[in-house]
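1. Please find the sequence and the predicted model below.
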Amino acid sequence: MPSFDVISEVDKHQLTNAVDQARRVIETRFDFKGADASFQLDGLVVTMQAEAEFQVTQLGDILIGTLHKCKIDPAAMELGDMTQSGMTCRQLATFKDGLETDVCRKICKLIKDTKMKVKSTIQDQQVRVEGKKRDDLQQIMALLRGEELDQPLQFKNFRD
C-alpha cells in the first residue's frame, strides 16, 4: 500500500553552515566594525549577542538571509525574548525539530476532513499517511503544502 511520512526537521549541517555564513557577514559589514556582535550555535539554539537592541535585530535579519541561502525555512525558527545584561543584549533563536503533537493532530484532522480514502496515523513526531492510490497521496501533499501551519513540512519515504 503506498504511503509517505510528513515530518519537520532541520538539517543540522546546513544550520551550521548558515550560522558560519552569518558570522562572516558581520565580520565584513561596516556597521558592525569594532562592535562586539556574535552568533553562537549550541545544538538547535542560536544565541545572537550584540551591544544594542537594534544590532541584535539586524543579526536576526542576517541570520534569516543566510537560512534562505542554505535552504532552511525560517518558519522553523522561534525567536525568544531579548534580554539585556550590562552592556550586551542577547536573543535566542530556537529551531523546531520534529512535529509537535498539536500540529500532528491538526494534520490528521485536515486529512480526515477531505473525506478521501487515506489513513493517517501519528508516529512519535511524524504523521504516516497511507492510501490505495498514489494520486490520493499526491493530493494530500498538495493540500498540506497549501496550509498555513506553524512549522515547515517535508515529505519523506514515499513508497509504493
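-> That came through fine.
2. CA only for contacts and neighbour counts going forward, please
-> Noted.
3. buried ones in stretch 148-157?
-> Residues Q151, P152, L153, F155 are the ones in stretch 148-157 that count as buried (16 or more other C-alpha atoms under 10 Å).
4. Would you agree the last one falls within a strand?
-> What it means is F155. Yes - F155 sits within a strand when classified using DSSP: H, G, I helix; E, B strand; the rest coil.
5. got another, please set it beside the one above:
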Amino acid sequence: MAKEASFDIVSQVDMQEVTNAVHQALKEIENRFDFKNSKSEIRQDDKGITLVSDDDFKLKNVVDILESKMVKRGISLRALKYGKVESAAGDTVRQQVELVQGISKEKAKEITKLIKDSKIKVQAQVQGDQVRVVGKQRDDLQAIIALLKKADLDIELQFINFRS
C-alpha cells in the first residue's frame, strides 16, 4: 500500500513582524514633516491595530504608511480587515484594523468544495481553523496548491506540514 502524503492549509500572521511594522510606521510618522504637530498614532493590542489621526486625509496617509511597512515585512494586506472610520475624542478620527488569523468555517467549506470540484484524487478535511489535504501522490497535492494559489479567496493562505 502506498504511503499517503498530506499538508495543511492555514492563514496565519506573524505577530512579531506586525509589531515590527507598527514600530517602523510610528517612527516614520514621527519624522515626517506633514505629520508635525499631528495627533496621529498607531496602537497595537490583542484585538488588532487602532489608527488615530487628525482627519480623514491624514488617516489615509497613516494607513498608506502602515501598509507599506507591512508589505516590506512580508505581511499580506489580505490579512488586514479595516473597520469603518469613526470620530474620536479631541477632533480626531479612529479606525480599527483587525488581523485575520485562521480560516473561517465558511472559507474552509469554500476551499474543500473547490478541491472536490477539481476532481483531483485527494481528500480535504476541515480541522478547526485549518484544512488538511491528504492524497496518495505528491503531484496531486502540488496540483491542489497551484489551484488554491490561482483561486481568489480574499484571504492569504500558507501551506505547511507537507509530509510524504
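-> That came in fine, so what should we check first? Predicted, not measured: the structure shown is a model, and the values here were computed from it.
6. Need the buried residues of stretch 148-157 of structure 1 in TSV (columns: distance to T83 of structure 1).
-> TSV is the format used below for the buried residues of stretch 148-157 of structure 1 (distance: C-alpha to C-alpha, whole Å):
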residue	distance to T83 of structure 1
Q151	25
P152	27
L153	31
F155	37
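7. Now which residue in structure 1 aligns to D140 of structure 2?
-> Under the alignment by TM-score structural alignment, D140 of structure 2 pairs with D136 in structure 1.
8. Next: Q96 of structure 2.
-> By TM-score structural alignment, Q96 of structure 2 lines up with L92.
9. Repeat that for E86 of structure 2.
-> Checking TM-score structural alignment: E86 of structure 2 goes with T83.
10. Please apply the same query to S38 of structure 2.
-> So, by TM-score structural alignment, S38 of structure 2 is matched to A35.
11. was I right about its match contacting A50?
-> Yes - contact status for A35 of structure 1 versus A50: in contact at 7.4 Å, counting by C-alpha atoms under 8 Å.
12. Looking at these two, which is more packed in?
-> Set side by side, A35 of structure 1 and A50 show more neighbours around A50, with 23 against 14, by other C-alpha atoms under 10 Å.
13. tell me what the biggest strand by length in structure 1 is packed against?
-> Determined from DSSP state E, the single longest strand within structure 1 is strand 88-95. Counting contacts by 3 or more C-alpha pairs under 8 Å, 6 or more residues apart in numbering; DSSP states H and E, strand 88-95 of structure 1 packs against strand 45-50, helix 53-69, strand 77-79, strand 83-85.
14. Please identify the most buried of the ones you listed.
-> strand 45-50 (a mean of 21; mean count of other C-alpha atoms under 10 Å).
15. so which of the helices and strands packed on strand 88-95 of structure 1 gets nearest V129 of structure 1?
-> strand 77-79 (25.8 Å; C-alpha to C-alpha).
16. average offset between that closest one and structure 2?
-> Aligned to structure 2 and superposed, strand 77-79 of structure 1 gives a mean residue distance of 0.4 Å (mean C-alpha distance after the TM-score superposition for structure 1).
17. distance between that strand and the chain's centre?
-> 8 Å (C-alpha atoms, centre = their mean, to the nearest Å).
18. do stretch 42-59 of structure 1 as well
-> For stretch 42-59 of structure 1 - counting by C-alpha atoms, centre = their mean - the centre lies 17 Å from the chain centre.
19. What of stretch 1-11 of structure 1?
-> 15 Å.
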